[in-house]
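Participant: Below are the sequence and a predicted model; questions follow.
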Amino acid sequence: MSIALEDGRLRLAGDCGVEEAETFLSMLQQHPGLAVDLAEVAALHTALLQVLLAFRPPLAAAPGEPGLARLLLPLLGR
């Protein structure tokens, strides 16, 4: 699984596909205000992006992949 709760943050890593969206949504609902770490994300399905846009959680780390960071950060208002 590319989503894990560790060190007080929700860490996404690798290729985060559509099958992860429900888990991601559930974890954000169960842990409101939890910071999300995107540093190790290689690819992010738009379903997960929609969850990010709906919840707008604090970011513990921006995507390390420059192209993904360039696309995501303006959408997330950072």
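Facilitator: Sure thing, it's come through.

Participant: contacts and neighbour counts: CA atoms only from here.
Facilitator: OK.

Participant: Do a quick rundown of the strands in this structure.
Facilitator: Under the criterion DSSP state E, the chain contains strands at 3-6, 9-16, 35-44, 59-61.

Participant: Need the ones you listed in a markdown table (columns: distance to residue 28 and mean neighbour count).
Facilitator: Compiled in a markdown table, these are given as follows (distance: least, Cα to Cα, whole Å; neighbours: other Cα atoms under 10 Å):
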| stretch | distance to residue 28 | mean neighbour count |
| --- | --- | --- |
| strand 3-6 | 10 | 15 |
| strand 9-16 | 8 | 19 |
| strand 35-44 | 9 | 19 |
| strand 59-61 | 13 | 17 |
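
Participant: Got another one to weigh against that:
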Amino acid sequence: MEFDKRQAVAKEWRISEAQLLTVAAAGGSIGIGTGMLVKWHKVRKPRFLILIPLFILINLSALRYLMREE
């Protein structure tokens, strides 16, 4: 998120929203969510405001499932 924010300010090449959301869905949701808040980046995008918290819940649920004791 920091890199994309710097690129946006400099009007340079950017990381696509689809790539950022893919990283979030693949397990990087906490990092993307933290980056959104710390760098105040993508916080006005409804897609990010809905999907990132959803991905956080899904990622944490998957982690809990994988770490369960049998």
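Facilitator: Received it, and whenever you're ready, just let me know what you need. Bear in mind that the values here come from a model prediction, so they are computed numbers and not experimental data.

Participant: Quick TM-score on the pair, please.
Facilitator: TM-score for the superposed chains, counting by TM-score structural alignment, normalised by the length of structure 2: 0.39, backed by 45 aligned residues with a Cα RMSD of 3.4 Å.

Participant: Quick one: closest of the strands of structure 1 to residue 71 of structure 1.
Facilitator: Residue 71 of structure 1 sits nearest to strand 35-44 of all the strands of structure 1, at 10.9 Å, using Cα to Cα.

Participant: Which strands and helices lie in contact with the closest one?
Facilitator: strand 9-16, strand 59-61 (3 or more Cα pairs under 8 Å, 6 or more residues apart in numbering; DSSP states H and E).

Participant: State the distance spanning the first to the last residue of stretch 20-30 of structure 2.
Facilitator: Start and end residues of stretch 20-30 of structure 2 are separated by 12 Å (Cα to Cα, to the nearest Å).

Participant: Check stretch 19-29 of structure 2 too.
Facilitator: Stretch 19-29 of structure 2: ends 12 Å apart by Cα to Cα.

Participant: got the strands of structure 1 as JSON lines, with distance to residue 50 of structure 1 columns?
Facilitator: JSON lines is the format used below for those (distance: least, Cα to Cα, whole Å):
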{"stretch": "strand 3-6", "distance to residue 50 of structure 1": "16"}
{"stretch": "strand 9-16", "distance to residue 50 of structure 1": "13"}
{"stretch": "strand 35-44", "distance to residue 50 of structure 1": "10"}
{"stretch": "strand 59-61", "distance to residue 50 of structure 1": "15"}
